[in-house]
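>>> Predicted coordinates and the sequence they were generated for:
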Amino acid sequence: MEDSSASSPSSPLPPNPSFRLILQEGEEEEAVLLAARSSRDLWLDRLVRSTSTKDLQRLRSSSPLSDFPTSAAALSPARHSTHASSSSSLYISPPPAGPVSPTAGGSGESDATANGRCVLSVLKKDGQVLSTAISSNLVYSGTESNVIRVWKLPEFTECDQLRTRSRRVVAMAVSGFTDQVCAAYSDGRVRVWRRSWACGSVKHARIATIPSTSSYVMSYLTGKDSMRKHMAPITALIVNTTGDILYSGSLDTTVKVWRLSDFRCIESFQAHPQPVNALASGTDGVLYTASEDATVRVWRAGRLFSSSTTSSSAPGSSFTTAHSLTLTLPAKNSPIKTLSLAAEGEALYGGGTDGCIYFWTRARGSFSACQLQYGGALQGHVHAVLCMASAGRYVVSGSADSTVRVWARNPEGRHECVALLLGHRGPVRCVIAYQDDMMKKEELSEATGCGGCTVCSGGLDGALKIWRVNNNGI
């Protein structure tokens, strides 16, 4: 059968010496073209993925096989996997030994692809998109540069920019109750802005840096670590459901608790024996932490200060262990890179480096997060799952295989991949998902209780994409 995607070469091509087959008359041209594609793909598999679409095209055009004719399908980037090391950088691992055919969890790939479409793609000169956050119809995107861009929903127009001298926004969190935007940078510090609205426009004013400069001075003068700074890069930020506490996780294996009213560190504890990769916070005051040690730990908040302490800001205040470990959830020997808690708190999802999404559900009749039980693993991604988000009964996952998958959970607890979003030319580093009022009214399904959703994804290719996922009777 002839390859319909192959186009005839404009000039004769030298045959590949390693490609020796007994060919029938008229098939030599097609065979040489296939050999060229194979050699080209092998060359590209040894390259680190570029940080932008423009760089990717430049690498392809400069390859020693760039003169070989290829079809549109052949120009699509090869899949790579990334693994996080002791630094925040991502590295390319060798490609799989054999062909991999991802599954859609019970739904055909063609059907899953048809359920989602890209409605907008933005490519700025900021470099890789490393973090995103959403609150009050505003989307925040952080990149390698020193600029955080603010986008207004639903039209997704840029309405503000947050600038600092530091670069690489590795994590973000927003408190909707206090209107504070928190961003962690590669220098190990967190910058905080307060947002306000005037005449229909939003403004952001920077109000704090965590730890503060005064903390550095006090530490130098007293010789004590009063600022409680992370000793390694920050990997995760999250605000609790009441909006008054900020959690930060780091490669130094610790989690620190910051009070947003005065930006003081009120607790610091070692969460895992290995680096902390992700955090999640439940409505019942429970904190979830994920680590390179292939476990998810569940912590319950307690008292923040000992009974002898009368003032939280008093020098030398003694801290107790406010968060106590109540449960450890193993993840099949796969480091967990990201966490997402279902909107109702019924399920906890963890993305692993093996491409699986592990999930735990509350025991039947239980209202406690400390009684989670293993529910299974969602398979579909062929490389590490780097980011996740939840919207209603949808769970969205982004992976190092350059794809975004949308999973739907029915009332019985079964999951199905309902959308496969293709378009990124590099690992997908961050995703957010939401259901607006219009979608809830027009697309709500009485059978499953979940309508369509909108997904925003950011990748190491520098692109920020908006996707609409339709219900289609799911």
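Yep, that arrived. Residues are numbered from 1 along each chain as shown.
>>> switch to C-alpha atoms for all contacts and neighbour counts from now on
OK.
>>> How about the secondary structure of Ala31?
In three-state terms, and counting by DSSP: H, G, I helix; E, B strand; the rest coil, Ala31 is helix.
>>> how many other residues sit next to it?
Ala31 has 17 neighbouring residues, counting by other CA atoms under 10 Å.
>>> neighbouring contacts of the helix or strand harbouring Arg206?
If you go by DSSP states H and E, Arg206 is part of strand 201-210. The contact list for strand 201-210 (CA atoms under 8 Å, 6 or more residues apart in numbering) reads 159-160, 162, 189-197, 263-264.
>>> Let me see the contact set for the residue nearest the centre of the chain.
Closest to where the C-alpha atoms of the chain average out (CA atoms, centre = their mean) is Cys387, at 2.4 Å. Cys387 is in contact with Lys337, Thr338, Leu339, Gly351, Ser397, Gly398, Ser399, Val428, Arg429, Cys430, Val431, counting by CA under 8 Å, 6+ apart.
>>> Check it against this one:
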Amino acid sequence: MQLLPRRLCMATGSAAAGEAGDRSSGSKQVAITVSSSSSTVSTSSSAAAAAAVSEASSSTMSLPSLPSLSVAAAGDSCLVSSFAHVNTLLPLSTGTGSAAAVAVADSVHGGLVVARAATVALHDLFTMEATSTSDSADDASAAGSVKCVAHLHGCKTAVTGHQDGRLRLWQVSSRVPGRLRLAAELPTVSDRLRRFPVPSNHVTVRRHHRRLWIEHADAVSGVAASADGRFLFSVSWDKTLKVWALPSLRCLQSLLAHDDAVNAVAVAPDGTVYTGSADRRVRVWEPRPDSDKARRHSRKPAYHLVATLSRHMAAVNAVAVGCGGQVLYSGGNDRCVVVWEREDSASHMVAVGALRGHRKAVLSVACAAGDGGLVVSGSADQTVRAWRRAADGQGYACLAVIDAHGSAVRSVTAALATAQKWHRPGGGDGDEEWRVCSASFDGEVRLWSLRVAAA
């Protein structure tokens, strides 16, 4: 069975198990185009009604005592212009470890990263066609089921986190653009050899078992890169946050970040790092200020804890940063997405409300780049919800509820499809098209086109 985030509540049931075997055509990767009528998609006002029904029928688990930010104004029906299913990538196999993870690689040129245990591939964001694919026969690509994936900004490189505690970097081959090659594994051999002779570099991870502090002792559950491309951050079920330098790939720092497994990490444009854990907390990390100018601009920052955010009633599975770092979204086993807004006078972030509607644990949250205020959440209830932040920041509209997956949704991502405006007949010229991609534990990846009116 593919492992869910640590401390996943029992309400999720067995959504992630036994689903892949129901598809007889899942023995190979296929891209198919189907009409949106083949999936259940609720939009605008109907989505609000679905949210109310699902919330009423949910279990009795306590929810955070926060106001609901989901609004259903009379004009919501004008928000959604079109929502259509574009393409589907079927599971590569029906065995264990087939779960997929997705991330936007390049929203400018239309890139999408899809990672599975056997392959990692770059896809076109508009058609889902693979542009570069790793060698499925490469033993390194199958050394552990993929838990997470991220894109390194400014280059054709992706990084994946695996069940075996390793991170792997993938780059588009300069000689064969259609091939994605394994460029490195973290920690690198040179980094291990350099630190191995020093006894102080070895730490006890459990009784009678020691390893280098630069190594993760459990599955890598989250990975994110800084906007400037200088640092890579990884978190693990071993409770640690590690900071890696780019492009040297050396581990700079390892922090005992939480009291329980760390399930997610996100980085704001200013370099602030957010981690979410099974201990029900979100923690905020920043480089330690230093009066020495040379030290401030060095490539070896000393990250330290600046705030602990505690409003969730159960494990936190996902974090995402939006609005240029001014808003943080965290999803957890309490079935809601808590919305935090930047408030330096209130311990960095303050919880302003929650997005409710999912019937089971929220496993993934993503924000689309730009000022559109689009937030996407995936859940163990097998649905994806698209939310849009009001222009004034007061409330969120649930644009759509996608009930198309046959297993828990473990990864979501979203991006503005083009900078071009789409003209809606009988409407304004300010409508925008977004691409929403979701991946489930049975290995299925679905791509959706969402066209909404500009805020």
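Yes, it's here. Remember, it's a predicted structure, so these values are computed and weren't measured experimentally.
>>> re the thing from before, please produce CSV containing the contacts of strand 201-210 of the first structure, extended by neighbour count.
Output for the contacts of strand 201-210 of the first structure, formatted as CSV (neighbours: other CA atoms under 10 Å):
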residue, neighbour count
Cys159, 14
Asp160, 16
Leu162, 17
Arg189, 17
Val190, 22
Arg191, 20
Val192, 22
Trp193, 19
Arg194, 17
Arg195, 15
Ser196, 13
Trp197, 9
Phe263, 18
Arg264, 19
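>>> which of the residues you listed lies closest to Met439 of the first structure?
For the contacts of strand 201-210 of the first structure, the minimum distance to Met439 of the first structure (CA to CA) is 23.4 Å, reached by Cys159.
>>> in which helix or strand would I find that closest one?
strand 157-163.
>>> Can you tell me which helices and strands that strand packs against?
Packing partners of strand 157-163 of the first structure (3 or more CA pairs under 8 Å, 6 or more residues apart in numbering; DSSP states H and E): strand 147-152, strand 201-210.
>>> Pull up the aligned stretch in the second structure for the shortest one.
Across the second structure, the stretch matching strand 147-152 of the first structure (TM-score structural alignment) is residues 119-124.
>>> which outside residues touch that stretch?
105, 110-115, 129-136, 141-142, 170, 180.
>>> Buried only: go through the residues you listed for me.
105, 110-115, 129-135, 141-142, 170, 180 (16 or more other CA atoms under 10 Å).
>>> related to what we said a few turns ago, in the match of strand 147-152 of the first structure, what counts as buried?
Thr119, Val120, Ala121, Leu122, His123, Asp124.
>>> Would you map the helices across the first structure?
28-44, 53-61, 109-114, 213-222, 437-443 (DSSP state H).
>>> can I get these in JSON lines with distance to Ser308 of the first structure?
Converted to JSON lines, the helices of the first structure look like this (distance: least, CA to CA, whole Å):
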{"stretch": "helix 28-44", "distance to Ser308 of the first structure": "63"}
{"stretch": "helix 53-61", "distance to Ser308 of the first structure": "59"}
{"stretch": "helix 109-114", "distance to Ser308 of the first structure": "59"}
{"stretch": "helix 213-222", "distance to Ser308 of the first structure": "23"}
{"stretch": "helix 437-443", "distance to Ser308 of the first structure": "50"}
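>>> Compare the ones you listed and give me the one nearest Lys465 of the first structure.
Nearest of those (CA to CA): helix 53-61, 13.1 Å.
>>> Check the gap between Gln420 of the second structure and Arg181 of the second structure for me.
33 Å (CA to CA, to the nearest Å).
>>> The two: who's more crowded?
Per other CA under 10 Å, whichever of Gln420 of the second structure and Arg181 has more neighbours is Arg181, with 23 against 11.
>>> So what does the more buried one match up with in the first structure?
Counting by TM-score structural alignment, Arg181 of the second structure lines up with Ala205 in the first structure.
>>> quick one: that match from Arg194 of the first structure, how far?
5 Å.
>>> Equivalent analysis for Ala400 of the first structure, please.
Distance from Ala400 of the first structure to Arg194 of the first structure, by CA to CA: 33 Å.
>>> next one: Ser457 of the first structure
Ser457 of the first structure is 25 Å from Arg194 of the first structure, by CA to CA.
>>> same question, Val174 of the first structure
From Val174 of the first structure across to Arg194 of the first structure, the span is 10 Å (CA to CA).
>>> shared neighbours, those two?
Taking CA under 8 Å, 6+ apart as the criterion, Val174 of the first structure and Arg194 both touch Gln180, Val181.
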